[in-house]
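Peer 1: here are the coordinates; sequence isn't available:
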């Protein structure tokens, strides 16, 4: 299958419109229709019902294959371009919101001291977007975070030839909940005015029926909670698609649900308490993501050395 035809098909399917796909790709609407017709001829099956544009069962299956294939092609092209590129005098760093730890900030300061005229850009993105950006060479380096058993690596999306390594020490996780929540009183929570008596916290499996805030780019994602305990539940009362931890903590304080976060994040937040988990043993981990030889030269290499990745 011709990747150009696949790319046109994916754009039409995503927009549900031949004209919108033509605008996105810079083609005429007639050319888009010809691309889809050529793909239909190659596959031997009709695609994208017309008037209105509606997906077929074949479309859905083709999309499952097409999007990862196109992402892989973009990553391969970017990898080859890196081989021919000069050592970068810039650093475009993509970071998940909670991957910007004090250690990372100190490493960026060290890079700027060493190369004061180098251009440094930090983009705060969702976790999956960081990995995709590195694979496609939109980012020189990435920083992702997540929960893992102590010393275990994070599981990254399979989007191309990227590698990851740990950054600094792993950090404890804690349950963030309203300061007046019964669990906060029962387990001697740390609150905005200091640390409680440190009583043993609850087991994560015992909280499967509680309401949670689904904040996949900040808190530990709910599917990971289910996987860690083997328990169903962990229902989302509210979904939070932002990358601002302050907005998430405001929802926690207002009683919309619980969230599992690095212990430092809720510290000092008004009306939010933290409780450690008794089990399972999970820690917050940050990893640097890179692809190709460019990360071994220039400002990216200085940053990796400074952060210890």
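Peer 2: Ah, there it is. Source: prediction; values computed, not measured.
Peer 1: make it CA atoms for all contacts and neighbour counts henceforth
Peer 2: Fine.
Peer 1: Distance-wise, check residue 142 relative to residue 77.
Peer 2: As judged by Cα to Cα, to the nearest Å, residue 142 and residue 77 stand 18 Å apart.
Peer 1: Between those two, which is the more surrounded one?
Peer 2: residue 142 (29 against 14; other Cα atoms under 10 Å).
Peer 1: Am I right that that one sits in a helix?
Peer 2: No - looking at residue 142 with DSSP: H, G, I helix; E, B strand; the rest coil, it is strand, so not inside a helix.
Peer 1: leaving aside the residues next to it on the chain, what's closest to residue 292?
Peer 2: residue 79 (5.7 Å; Cα to Cα, 6 or more residues apart in numbering).
Peer 1: show me the contacts for residue 157.
Peer 2: Neighbour list for residue 157: 128, 131 [criterion: Cα atoms under 8 Å, 6 or more residues apart in numbering].
Peer 1: Take this one as well and set it beside the first:
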């Protein structure tokens, strides 16, 4: 069957199943019967003459044909969104919703306090801040733009370096007062640490503790850097933390700051089509202005941030 005769509603259902990773979850999100989703997917596969999904106990997995279709349908969806917003004028106006994805520590400890000022500057824009300890999936439209700790490699995205930031080893004053002194790296063997659950680390960029001290004795592991930060504040151990987080607790002190000095990078990315929307460009430009003003703070060279 010719592509121009395929029902767009069936393609929308196909997208929903891809993003939900199961027909049952897609049906729940779209508030339709599961049987309706299944029936229309079969119809779409018959129209295209190709199997789009492997049905497995873990969910619906795209076949090679399904992956090719997804690329076409996402381009169609993007074009339709831009046409609607362009005709309605929204693509040129500073109004509407913008969803920003961010890593947990940066989103909670740095971005959240500043975004209210962005909203004051642009009262017609409503910002949704998506904070998760993983990568934001822009290709599945989880967000309009995202801050990640690795440079995105997918096509169809615009990305640029946002800022470098520094991490150091931290402990509370109460912990340091009651434990053996730490004067060199070898002294760390007498102390305990908080870090990530090794097999659940979502990026190699987070494996800094193993490079500093292989085999460091861990008393608590967590997928959350905020959990590690709160554990250190309780005075029960040490952890490698971003300076922009640790600076917000007066009781935390850097340990061996010259020996333990980790530099990492945040990257800003957006789908190419969403990047052209005025409200997305406004937030993109604000983030760049914000981090430029706060380079000393993000690098651990200033005690507090500056607003823009």
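Peer 2: Happy to help now that I have it. Since the structure is predicted, the reported quantities are computational estimates derived from the model, not experimental observations.
Peer 1: returning to that earlier point: in terms of helices and strands, where is the residue nearest to residue 292 of the first structure?
Peer 2: helix 57-84 (DSSP states H and E).
Peer 1: Which residue of the first structure sits opposite residue 285 of the second structure in the alignment?
Peer 2: Taking TM-score structural alignment, the alignment pairs residue 285 of the second structure with residue 305 from the first structure.
Peer 1: my bad, residue 124 of the second structure
Peer 2: For residue 124 of the second structure, the residue aligned by TM-score structural alignment is residue 118.
Peer 1: That match against residue 92, yeah?
Peer 2: No - checked against Cα atoms under 8 Å, the pair residue 118 of the first structure and residue 92 is beyond contact range at 10.7 Å.
Peer 1: List the buried residues in the strand ranked longest in the second structure.
Peer 2: Scanning the second structure for the strand with the most residues, using DSSP state E, yields strand 157-172. For strand 157-172 of the second structure, a neighbour-count test (16 or more other Cα atoms under 10 Å) marks 157-159, 161-163, 165-172 as buried.
Peer 1: between these, which is nearest residue 49 of the second structure?
Peer 2: Nearest to residue 49 of the second structure among these, counting by Cα to Cα, is residue 157 at 30.6 Å.
Peer 1: Correct me if wrong: the closest one contacts residue 274.
Peer 2: No - using Cα under 8 Å, residue 157 of the second structure is not in contact with residue 274, being 9.2 Å away.
Peer 1: Contact partners for residue 203 of the first structure?
Peer 2: 277, 278, 279, 280.
Peer 1: distance of it from residue 265 of the first structure?
Peer 2: In this view, residue 203 of the first structure and residue 265 of the first structure are 21 Å apart by Cα to Cα.
Peer 1: what's the answer for residue 5 of the first structure, then?
Peer 2: With distances taken as Cα to Cα, residue 5 of the first structure is found 46 Å from residue 265 of the first structure.
Peer 1: do the same with residue 281 of the first structure
Peer 2: For residue 281 of the first structure, the distance to residue 265 of the first structure - Cα to Cα - is 19 Å.
Peer 1: ditto for residue 291 of the first structure
Peer 2: 29 Å.
Peer 1: Give me the more crowded residue out of those two.
Peer 2: Shown here are residue 291 of the first structure and residue 265; by other Cα under 10 Å, residue 291 has more neighbours (25 against 16).
Peer 1: nearest residue to residue 46 of the first structure other than its sequence neighbours?
Peer 2: Among residues not flanking residue 46 of the first structure along the chain, residue 40 sits closest, at 5.5 Å (Cα to Cα, 6+ apart).
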